[in-house]
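K.L.:
Mind looking at a prediction? Sequence and model below.
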Amino acid sequence: MNRTLNFAHRGFRSRYPENTMLAFSKAADLGVDGIEFDVHLSSDGVPVIIHDETLDRTSSASGLVKDFSFDELKKINAAAKFKSAEPLNGTVPLNEKIPSLEDYFDFIKNKDIISNIELKTGVFEYPGIEEKVYALLKKYNLQDKCIISSFNHESVLRMKKINSSLVCGFLVDSWDLHPAAYLKKYGVECYHPPAYRLTKEFVDELHNEGFKVNAWFGSIQTDYSQVLITGLDSIITDYPDKIADLL
């Protein structure tokens, strides 16, 4: 059985401001196998990395991401609302920019790290986002070092249509029954369920059909060791340091 891979959810977000270059660089320093992050489009069509459709929860601004140009987004403090879950060594810089996808790719291009790119097309579809993300993947030659995922499965299939060899995953927040048939129908390689849904039998069923299971943790952290014994392929958490210790 292959080793479970350790993915940092929105970067090392339990200790650093989520989806910022600081959180990504600290995750890389830790030696993670992958980094998961979220992509929207600015009003002028630039792929940017932030989780919510709105700026309010994490930044110094308010409003919809899609209503701001990239130049405007660059002036916003993405770390303004950050509070660490654990004591920090030293202080977190008070100002972190909202990164563009290109900023991230330029940072990650020579690192042995898989990028799990979540297309945040569940509320706003951002027409053309798939082509823009793929153009940057191609520019940085990262097509073979990424997983494309989304809760909008049509968005995933649009990426598959652009390049069928891209590794993709259907994100779900449900207890689907026998998802292997669904994955097989649409030619998607990975299933991304919430970690609390996993059992060894469920993971084995997907593995037996040739699919990978990359599970994510949201705000509720269940027992990591119990999740790891299911034999899943990747675990996506806010605490990549704790997963590193367990692995």
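P.N.:
Thanks, I have it.
K.L.:
going forward, measure contacts between C-alpha atoms and count neighbours the same way
P.N.:
Noted.
K.L.:
who touches the spatially most central residue of the chain in this structure?
P.N.:
Nearest to the geometric centre of the chain sits residue 36, at 2.6 Å (C-alpha atoms, centre = their mean). Going by C-alpha atoms under 8 Å, 6 or more residues apart in numbering, residue 36 touches 7, 8, 9, 10, 11, 115, 116, 117, 118, 236.
K.L.:
next up, a second structure to put side by side with the first:
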Amino acid sequence: MSIEPQVAALAHRGFSLDGHENTLRAFRAAADLGFVWVETDVNTTSDGVVLAFHDPTLDRVTNTSGDISDVPWSDLDDVRIGGTEPLSTLGELLRALPEQHFNIDVKDESSVEALPQVIADEGAVDRVRVTSFSENRRRRALASIERLTGKRPLTSAGTVGAAGLTILSKIARVTDRTSPKIATVIWSAMTKLWASKVAEFDTVQLPVTYDLSLPGGFKLPVSVVNQKFVEVAHRLGIAVHVWTINDAPEMRRLLDLGVDGLVTDRGDILAQVLADRGQWPPRSASSRV
């Protein structure tokens, strides 16, 4: 009997139909569904405590307001997400959920310094993937983690790397008619050119389409994740994760396309889609995914 390839299923900020994102309850709910990987973000308080929290401010999801970077952790005891759930530090989550793997998006400058120490203190380098839209933050955070632990965690590309791979996939539509090796040569040249600014990555995490801003406020949707993109990424040994996919037909379409992972708010739906395909529960937190 053949075994279906493993898919990285990532519970986006945990799993909570009530919108209690990035809470211990949401992450435990994802674990209860069978998720090995959960996705979170980090912002850091004024006294250096790393929180699992997406926004730079408390305004959107809590019962108070203000910038996280302006407040010490001791002043956040009474803050509740959705009015009921306390804030969680990343260290608390790593200790409370020792079997979970965390895909961590570095959102602010303070976390570049604070996050690596948490990962080192908790001995968690082998169960995290570190990323950031800011290539500068991602590169420096990775360097600090490696300096503190002697290891480099899994990492997905920042904006520069993802854009470079997207452009290459467009070029490959033409060059592959002559030889698939041409795109590989171009990629080698690109990565050498940006080597001092862009840290190596094993994964790209990106949306299906990207809205390109044009003069006059117009938006042009640009296809990112398509058959050629996935093919080129795999040719280069790079895994493709797509966010944030919440409906079953789109999940199935992307899985049929060959993507390696899906990030979702609807862990219940993704678990069922993968179960129907014989790909649930996950067998392991494979380094490939």
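P.N.:
Received it, and whenever you're ready, just let me know what you need. These numbers were taken from a predicted model, which means no experiment stands behind them.
K.L.:
care to give me the TM-score?
P.N.:
Scored against TM-score structural alignment, normalised by the length of the first structure, the superposed chains reach a TM-score of 0.83; 226 aligned residues with a C-alpha RMSD of 2.5 Å.
K.L.:
picking up where we left off before, which of the three states applies to the residue nearest to the centre of the first structure?
P.N.:
strand (DSSP: H, G, I helix; E, B strand; the rest coil).
K.L.:
corresponding residue for it in the second structure?
P.N.:
The alignment partner of residue 36 of the first structure in the second structure, by TM-score structural alignment, is residue 39.
K.L.:
that older thread, skipping its backbone neighbours, what lies nearest the residue nearest to the centre of the first structure in space?
P.N.:
residue 116 (4.4 Å; C-alpha to C-alpha, 6 or more residues apart in numbering).
K.L.:
The second structure: which residue goes with that neighbour?
P.N.:
Residue 116 of the first structure maps onto residue 103 of the second structure when the alignment is built from TM-score structural alignment.
K.L.:
Was I right to think that match contacts residue 130?
P.N.:
Yes - using C-alpha atoms under 8 Å, residue 103 of the second structure makes contact with residue 130 at a distance of 6.1 Å.
K.L.:
neighbour count winner among these two?
P.N.:
Per other C-alpha atoms under 10 Å, whichever of residue 103 of the second structure and residue 130 has more neighbours is residue 130, with 26 against 23.
K.L.:
average offset between the helix or strand hosting the more buried one and the first structure?
P.N.:
Using DSSP states H and E, residue 130 of the second structure sits in strand 128-131. Superposing on the first structure and averaging over aligned pairs (mean C-alpha distance after the TM-score superposition for the first structure), strand 128-131 of the second structure comes out at 0.7 Å.
K.L.:
Over in the first structure, find the residue span that strand aligns onto.
P.N.:
So strand 128-131 of the second structure sits over residues 146-149 in the first structure, by TM-score structural alignment.
K.L.:
so what corresponds to residue 19 of the first structure in the second structure?
P.N.:
Mapped onto the second structure by TM-score structural alignment, residue 19 of the first structure lines up with residue 22.
K.L.:
what's the helix or strand for its match?
P.N.:
Here residue 22 of the second structure is assigned to no helix or strand, by DSSP H and E.
K.L.:
And it, how far from residue 117 of the second structure?
P.N.:
Separation of residue 22 of the second structure from residue 117 of the second structure (C-alpha to C-alpha, to the nearest Å) stands at 20 Å.
K.L.:
Return the residue of the first structure aligned against residue 57 of the second structure.
P.N.:
Using TM-score structural alignment, residue 57 of the second structure pairs with residue 54 in the first structure.
K.L.:
any idea how far the closest residue in space to its match that isn't next to it in sequence is from residue 217 of the first structure?
P.N.:
Residue nearest to residue 54 of the first structure in three dimensions, not counting chain neighbours: residue 64, with 4.3 Å by C-alpha to C-alpha, 6+ apart. With distances taken as C-alpha to C-alpha, residue 64 of the first structure is found 25 Å from residue 217 of the first structure.
K.L.:
my guess is residue 213 of the second structure contacts residue 222, does it?
P.N.:
No - checked against C-alpha under 8 Å, the pair residue 213 of the second structure and residue 222 is beyond contact range at 10.3 Å.
K.L.:
rewinding a little: looking at residue 22 and residue 117 of the second structure, which is more packed in?
P.N.:
residue 22 (30 against 18).
K.L.:
Near residue 176 of the first structure, how many other residues are there?
P.N.:
11.
K.L.:
Quick check: the gap between the aligned residue in the second structure for it and residue 100 of the second structure.
P.N.:
The equivalent of residue 176 of the first structure in the second structure is residue 166 (alignment by TM-score structural alignment). According to C-alpha to C-alpha, residue 166 of the second structure and residue 100 of the second structure sit 31 Å apart.
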